[in-house]
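Participant: My questions concern the predicted model and sequence given below.
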Amino acid sequence: MIRNFMIIALRNMLRNKAYSLINIIGLSVGVACCLLLGLYIQDEISYDQHHKDKQNLYRVTSTLSQNGEEKIPMVTTSAPILWGIKDEIPEFETVTRLVNPPGVALNLISYDDKQFYEPNGYMADSTLFNIFTYDFIEGNSKKALTEPNSIVITDELAKKIFAHEPALNKILNVDQGGSKADYKITGVIKAQRNSHIQANFFVSLNSNSGWGDFLKRPSVADEWGGQNFMLSYVKLKDGHDTKDVVAKMNKVFMKHGAEDLKALGYAKTLNLERITDIHLYSSAGGKTPSITYIYIIASIAGFILVIACINFMNLSTAKATKRASEVGLRKTLGAYRSSLITQFLGEALVIVFIAILISIVIVQLSLPAFNTFTGKTIGLTSVNMIGIVLSLLCITVVTGLVAGSYPAFYLSSFQPASVLKGKSTLQAGNSILRRSLVVFQFVIAITLVCGMIIIGKQLKYIQEKNLGFNAEHRIVLPLRTNTAQSHIASLGNELKKIPGVKNFTATNYIPGSEIFTDLHIYAQGGNMENAIHFRRNPVEPNYLDVLDLKIIAGRNFYENRSTDLEKNIIVNREAAKQLGFKPETIIGEPLYFEWQGEKTEFKVIGVMEDYHQVSLKEAISPILFFIPTEAAYDYMIVSLEANHMKENIGTLESTWKAVNQDTPFEYSFLDDNIMKQYQQDQKTAGLITTFTIIAMIISCLGLYGLSTYMAERRFKEIGVRKVLGASVQQIVAMMSGEFVRLVLLAFVIAVPLSWFFINKWLEGFKYKTSADPFVFILAGSAALFIALLTISFESIRAASGNPVNALRNE
């Protein structure tokens, strides 16, 4: 029977080559796209799933509030909290802490004559590997971080430094933005990229240098309210209730930290975030939760598959009319209805199976480009093969049954006598179904096009919006070592000699990066309980000039930096507003900060216009600039002439190497750094654009098939109309009119759906473009134009034919 199905299916495919080709191409491309996006989603949801006892692992988060107003939750806590409350909460089994040193994007690693920068270097408690599961290639997980100045590196980093030699017990010199120190390699782990902790190495938190010394200071080690930069994790015992645990945590925390919080003038609550939820659901730091993109991508995958299946079903039902006589003849010769149903369903399954095989080939060929596009390393492996096979089997059965069900059940119900006399047609029911499917198909396509347009519009808005400063032709030079920081003056003197250098300055936090240092400040007559949360950035006196930041009241810093040291500050417009002042009236006003019984006074000398320090997903917050006593900064910003940029950068490099011989030269463009904040959005926009275009192409394939079928069915009618004087334009309009009406109906349905989903996505941005009517008109016009273009080709060919060929048998 199966052999018979295959033979009949192949004969029908060969007899109707155009329809078969459209069916197979549309379905195979649709399934391939669905598989690619499915692999992407599978990779995304696999984050942190490899940890043992993952259901008991949590990250401790903090939420600051002031005057009852809740702030955005932080993923970090103060240093002493976790170990300080551990013994008083019986549900805690193990705890550990991590620090990715704030402001240290790259770590300088030296070994023998090798010297290079490495990102993602963490400091960790010795209990790290008791909570998180890592595969140790060398060393012992139980003892790896117990000794001071120990380091555990990934196999990728070990290969980079030692090639294929053993790494255990060798000494690396590491500079994590402070003093250099030697670390003994006590372990090599397999790199784990599907983790929210993207670490290339871990050093022991109890190390006696650099950040290790900083963490031992009483102002950090004993601070329960401030200094919130520590990542804290806990493994709970089985049978826990997280709500009860959180309540106990906050009760114990307040017992220890109430005085510190009172001194700072704000409240802080702790919470637990499940490890497996971090990558998908966390919105910390203005990040759009990955689950939002997964929903979008999953919807697109589903839509593409549905569109492909609709094409398959549409063309199957359209061609069913030509098989009515075959059904009548088979029934006359004794075929049962059940055997006819089985035959039609079997034929559909054979065609789907062929399309599935082709889709696997497409996926395998497309994966390298797809991985480059998405920045992933997805592959068809034994790990995901079972899921892929089951998915393909499900797609084959469901698509085959759904697409073949209508012709199978409807055709098999014909009375043979009526069919053979030509008294039975499929026009009514078949036409309604086809029209409904075409409308549904274009509702999906128009919705996707609307989403594609608005995402592109939002990204363009981000790129073109005035951020309040000038980032063009500004080069950022990181000062990652103590040597580089101590040579700022020497480097500055050399930069002045370079003709292409217009100006330069220095700071700790460049635009596009979060300012980690903060203070709670209040105006005269207030207190710490109603203080305003400020971000505090040390800068050189000419910082505002180099970035073209506008002073709207008061003055800028004097060029002689000693005049305005520490206490004289410049604030932004938002800071003045939150303190209850206009920019003009806050000039000269004293502002206060209290800490551990000491009161510090600041004087406002200037107000600058608001600018976007971080991404447009976050609201502008109060910021103050000050001149530090010691000119030791993390970054220099150099303004270059636009002409001869390559040569100017080459001169910068040679100048750097002459001044900082032990620190490798590196640079980046400030505007590129700012756009990196939107990398995830750009990748998603690229995915949506690519697969929306594919969805539209698949829709048009089906539309082309249907228009071809319509031209064939109305072949004689067109001949009669031409003989009676109808022009080519009239015939094309007649044949296109039905499809145009269907696309217009789809547009009416798609607009409210698109508007709803677009506005939900835009809620993730504090500063955003608008979903104006032009977006929907453009999407509808594009869909209509493409549909007309698709239909017109076959309509014009049919209308241009010789009517004699259509009427010669009449």
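Facilitator: That came through, no problem.

Participant: switch to C-alpha atoms for all contacts and neighbour counts from now on
Facilitator: Noted.

Participant: What is the burial count for residue 745?
Facilitator: 15 (other C-alpha atoms under 10 Å).

Participant: hang on, it packs against residue 441?
Facilitator: No. Assessed by C-alpha atoms under 8 Å, residue 745 is found out of contact with residue 441, at 11.3 Å.

Participant: any common contacting residues for those two?
Facilitator: Counting by C-alpha atoms under 8 Å, 6 or more residues apart in numbering, no residue touches both residue 745 and residue 441.

Participant: which ones are touching residue 564?
Facilitator: Going by C-alpha under 8 Å, 6+ apart, residue 564 touches 557-558, 626-627.

Participant: Distance check, the spatially most central residue of the chain against residue 556.
Facilitator: Nearest to the geometric centre of the chain sits residue 680, at 3.0 Å (C-alpha atoms, centre = their mean). From residue 680 across to residue 556, the span is 37 Å (C-alpha to C-alpha, to the nearest Å).

Participant: Ok, residue 189 next?
Facilitator: 51 Å.

Participant: hold the first one in mind and look at this next one:
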Amino acid sequence: MSQDTPPKWITKLLERFLDPYLFNGIYGDLLEDYHDNLQTGKRAQANRIFVLSAMGFIRYHSLLNFQGKNQNTTSMDIWINYFKSSIRNLTKNKRNTFISLLGLVVSFITAVAIFQYCYFESSYDTFHSQSKNLYRVSHIFTNSSNTSQHATTFFAAKDAMSNEIAEIEKATHIFNVTGIIKKDQEVYEEDNVIFTTPQFFEMFGFSLIQGNYQDLEDPDVIMLPQSIALKYFGDEDPLGKILEIQNMFGENWEMKVAGVFEDFPANSHLKTSIMLPMSRLIHTGEAGNIFGNAITFDQVKWRWLSFHTYMKLTEGADIDGVTESANKIVERNRAPVNAQLNQKHAIWLQPVNEIHTTTGIEMEPFPTIEKKVITLFLLIGIFILLIAWINYVNISTARAVTRGKEVGIRKVMGSYKSQLRMQFLLEPFILNVAALVLAITALVPLIPFLESITDVPFFTSVLDNHLLIGLVIGIVALGSVLSGAYPAFILSNYETIEVLKGKFGFSSKGVMLRRVLVVVQLIFSIFLVASLLVVQSQMQFMLDHELGVNIDRVILIDGPVNEVNNDNYEGKMETLKNELLAISGVQTVSTSSLVPGIENIWRGSTESRNGEEAGVFLHRGFIGYNYMDLYDIQLLAGRNFDRDFETDRTALIVNELTVKNLGFESPQAALDEEIHFTDGSFKIVGVVSNFYQRGVQFAFEPMTFQLDTANTGNYLSVKVATSELNHVAVSIEAAYKNIFPDSPYQSRYVDDIFQAQYTSEQRFRNLFTSFTLVALIIACLGLIGLSSHLMNQKLKEVSIRKVLGAANSQLFVILNKEYVLVGIVSFVLTVPLIMILMQQWLDNYQNRITVHLGFYLVPFFVVMGIILITTLGYTLKVIKTNPAVTLKEE
């Protein structure tokens, strides 16, 4: 900058906002004063005086009304004119505006719901301050029959790995149990109870409201989430208060409340839990109260495969190197047992923020979701938005004849292409903004419904989700450009005389654009209908599939675990069973450690068979004498447990898959053979058919059953002979409370438990159904608006054909053949999508339907039927039009 000139930027502003004939005089006077100020003061002071003086000439009205080059009106007047013209065009075509606006409103609401759902499902565990360095030690288990992945690993893994691997900064592990909590003579059953270490809080960053997390080292303390503290103590200060944990591994513990922490966020794979110190579990194990005295706790540490273990690695740690070192530790410590059981164990470090979106891992504490499902819903959201925008483009191009005259006149009057383009872009922008405002207004009362179908906390997280808010604003901007760009840039480029003749409306470009966009719409529609048909069929297949067990009219009661170690427990349970059998309508009663519909976590490997190492991984369970009869499980060979056989205490009943995995040729061949586990040898006395322990989306599991002679099973199954389940349930609860008054009564229906296995699939089906219907509705709205314009354009052609003798059936074919041809093209293009994507989705299920020809043809005919029904009214209106009325001016 020259020492004799003022700041250039203010000079440019003056030149920009002042008329040329004013600028020279004003600038000359200001410059003269500027030089005078330089002579008498400092340069900074002279610059400041010049800027202030210059700003005085740039007044508010000048900013709004400055004269542009080669323009006859002010810029603000031009924008006001654009806006008025846009509003006039939108209100002039009320039906089309309403159709476009309604489609956009519905699409915005649906897209926001979809994107919020996808955002929430993808946000699990991303809130931890060090989430990128947090990993779970997941487990790969291989035996002689299969390989499986587990979310848990060995008890000793945490200490062994953190002591030997330098890159592990912190480590903790969790053991999940169900606890019976007693306070003031009231007894509560809490499902989410965990043993853990103080490092849990350091690693995950969950905040303590009261207390110190280091107190979790003390084996006599308990820490409560805020919601549970409020449940037990109300407004009282819970610190120092005593809660009794009843019969945890046969012990009663009086635990002092040492801390209260915030409830975990909803998007955490760890759910809010009562916390007990891991040191208490260790003391109990060392005392022999978990596994007995036959095996020491030190011997169990590398066998107990039930701990969710987490590690925080140092910044920049070599993940592959840490994994390799960890596997060497596992191999070294498990070598003797692995050789004995013919097993292999390996671990892999799973990022904590990927746990919720990784499926196929056993022993997960809570349901997960596939990334492919999230991606699919994202695509559906985009599909729905595109369909709504395509509706506007189709209607805009169909109206090109009318708009063409407007454009021609504007060009004759001297409008530039840039002005025409702004006009065409402003209309969809106004429409999209109006749709956004209406969508937000409608969203508030729809929040409960959206939360019910998406099962995510919608309202609060939307307000906090700045990414989603930015995305919605971006959608409005993008939608405005996409839906207005083609008419704006193509129509404005046509020569004035061609536009005035209306050539664009019937040009190859205009017609081809509409056809391409309709094809895109129909591809989306056919694909969604086909996908919906596959999803509904798969769900119905799963619901109707033969389970191998009869779960109808079975009431399941949680056993009184706080009474199990009492001396008179076995007698009291026997009394309860007899009282239940005396109730009118009760048919059969049995205790068990497992029931259909609940994952069985007790598993073991055979040590040998006939002197040979076997290492077959089997699911184990305890059942009562009547269990097989109660659930109608088919006996294939041998017999059920029988009170007349004293040896049944060391007997086993196995299923077909166990027979196969053990290498026996037939169920009969397995009878009287022995299976050796760590806790003893057991003789096979019976073989039953395979059945689904969990939902049919899982494979059969190799099962073994031992006799529950002490009635210590976790569950009591009650088969009811009558359909009046609720009436009988009241009597069952009364009998239970009469025998076990100090135990909480918890009951469920087994068929409800089985239905819960399909919760994620049911939610997926409901969401997919809702979004598909929305997409079809929006597509139909667009077809209504498009067909009305196209039919009106063909009025003269139809009238001439009628005059020449064309029959109504011929006219119907002529008016609709384009839709049919476009539909056929769309169908051909959609078939590969259905074939590839739906087959990939079905591959996630062990038992699935076969995609046959009907899954392709039915959606095509459904969509074509919707199209013909949608356009039928306009077709009949055109056909019935009197030719004399249409042609009177020709």
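Facilitator: Structure's in. What do you need? Computed from a predicted model, the values in this text were never measured in an experiment.

Participant: circling back to that earlier point, for whatever residue of structure 2 lines up with the residue nearest to the centre of structure 1, helix, strand, or coil?
Facilitator: Mapped onto structure 2 by TM-score structural alignment, residue 680 of structure 1 lines up with residue 760. Secondary structure, DSSP: H, G, I helix; E, B strand; the rest coil: residue 760 of structure 2 is helix.

Participant: quick one: stretch 322-329 of structure 2 to structure 1 mean distance?
Facilitator: By mean C-alpha distance after the TM-score superposition for structure 1, the fitted stretch 322-329 of structure 2 averages 1.1 Å away from its aligned residues in structure 1.

Participant: typo on my end, it should be stretch 808-815 of structure 2
Facilitator: Looks like 3.0 Å for stretch 808-815 of structure 2 (mean C-alpha distance after the TM-score superposition for structure 1).

Participant: Give me the buried stretch members for that stretch, please.
Facilitator: When burial is assessed from 16 or more other C-alpha atoms under 10 Å, stretch 808-815 of structure 2 yields the following buried residues: 811-812, 815.

Participant: Buried subset of the contacts of residue 564 of structure 1, written for PyMOL?
Facilitator: The PyMOL command for the buried members of those (criterion: 16+ other C-alpha under 10 Å) is given here:
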select buried, resi 557+626+627
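
Participant: Just name the closest of the contacts of residue 564 of structure 1 to residue 511 of structure 1, please.
Facilitator: Proximity of the contacts of residue 564 of structure 1 to residue 511 of structure 1 (C-alpha to C-alpha) peaks at residue 626, which lies at 15.8 Å.

Participant: aligned partner of that closest one in structure 2?
Facilitator: Per TM-score structural alignment, residue 626 of structure 1 is aligned with residue 706.

Participant: excluding its backbone neighbours, what's nearest its match?
Facilitator: Nearest residue to residue 706 of structure 2, sequence neighbours excluded (C-alpha to C-alpha, 6 or more residues apart in numbering): residue 622, at 4.8 Å.

Participant: And what about that neighbour, helix, strand or coil?
Facilitator: Following three-state DSSP, residue 622 of structure 2 is assigned to strand.

Participant: Mind telling me what it corresponds to in structure 1?
Facilitator: In structure 1, residue 622 of structure 2 lands on residue 538 (TM-score structural alignment).

Participant: Do I have it right that that match meets residue 629?
Facilitator: No. With contact defined as C-alpha under 8 Å, residue 538 of structure 1 does not reach residue 629; the gap is 9.6 Å.

Participant: Have a look at the two and say which one is more surrounded.
Facilitator: Taking other C-alpha under 10 Å, residue 538 of structure 1 and residue 629 do not tie; residue 538 has more neighbours (23 against 12).

Participant: about what we covered before: show me what contacts the residue nearest to residue 706 of structure 2?
Facilitator: 592-594, 705-708, 713.

Participant: Read off where stretch 735-743 of structure 1 ends up in structure 2.
Facilitator: Against structure 2, stretch 735-743 of structure 1 falls on residues 815-823 (TM-score structural alignment).

Participant: From the chain's centroid, how far away is the matching stretch?
Facilitator: 38 Å (C-alpha atoms, centre = their mean, to the nearest Å).

Participant: And that stretch, what's buried?
Facilitator: Buried, per 16+ other C-alpha under 10 Å, within stretch 815-823 of structure 2: 815-816, 819, 822-823.

Participant: next one: stretch 84-97 of structure 2
Facilitator: Within stretch 84-97 of structure 2, the residues that count as buried by 16+ other C-alpha under 10 Å are 86, 90, 96-97.

Participant: These: which two are farthest apart?
Facilitator: 86 and 96, at 13.7 Å, using C-alpha to C-alpha across those.

Participant: re earlier: surely the match of residue 626 of structure 1 is in a strand?
Facilitator: Yes. Assessed with three-state DSSP, residue 706 of structure 2 lies in a strand.

Participant: Give the aligned equivalent of residue 555 of structure 1 in structure 2.
Facilitator: Match for residue 555 of structure 1 (TM-score structural alignment): residue 639.

Participant: ok, now which ones touch that match?
Facilitator: Neighbours of residue 639 of structure 2 in contact, by C-alpha under 8 Å, 6+ apart: 685-687.

Participant: Narrow those residues to those in strands?
Facilitator: 685-687 (DSSP state E).

Participant: mind putting the residues you listed in TSV, distance to residue 9 of structure 2 and neighbour count included?
Facilitator: Formatted as TSV, those follow (distance: C-alpha to C-alpha, whole Å; neighbours: other C-alpha atoms under 10 Å):
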residue	distance to residue 9 of structure 2	neighbour count
685	97	22
686	95	23
687	93	27
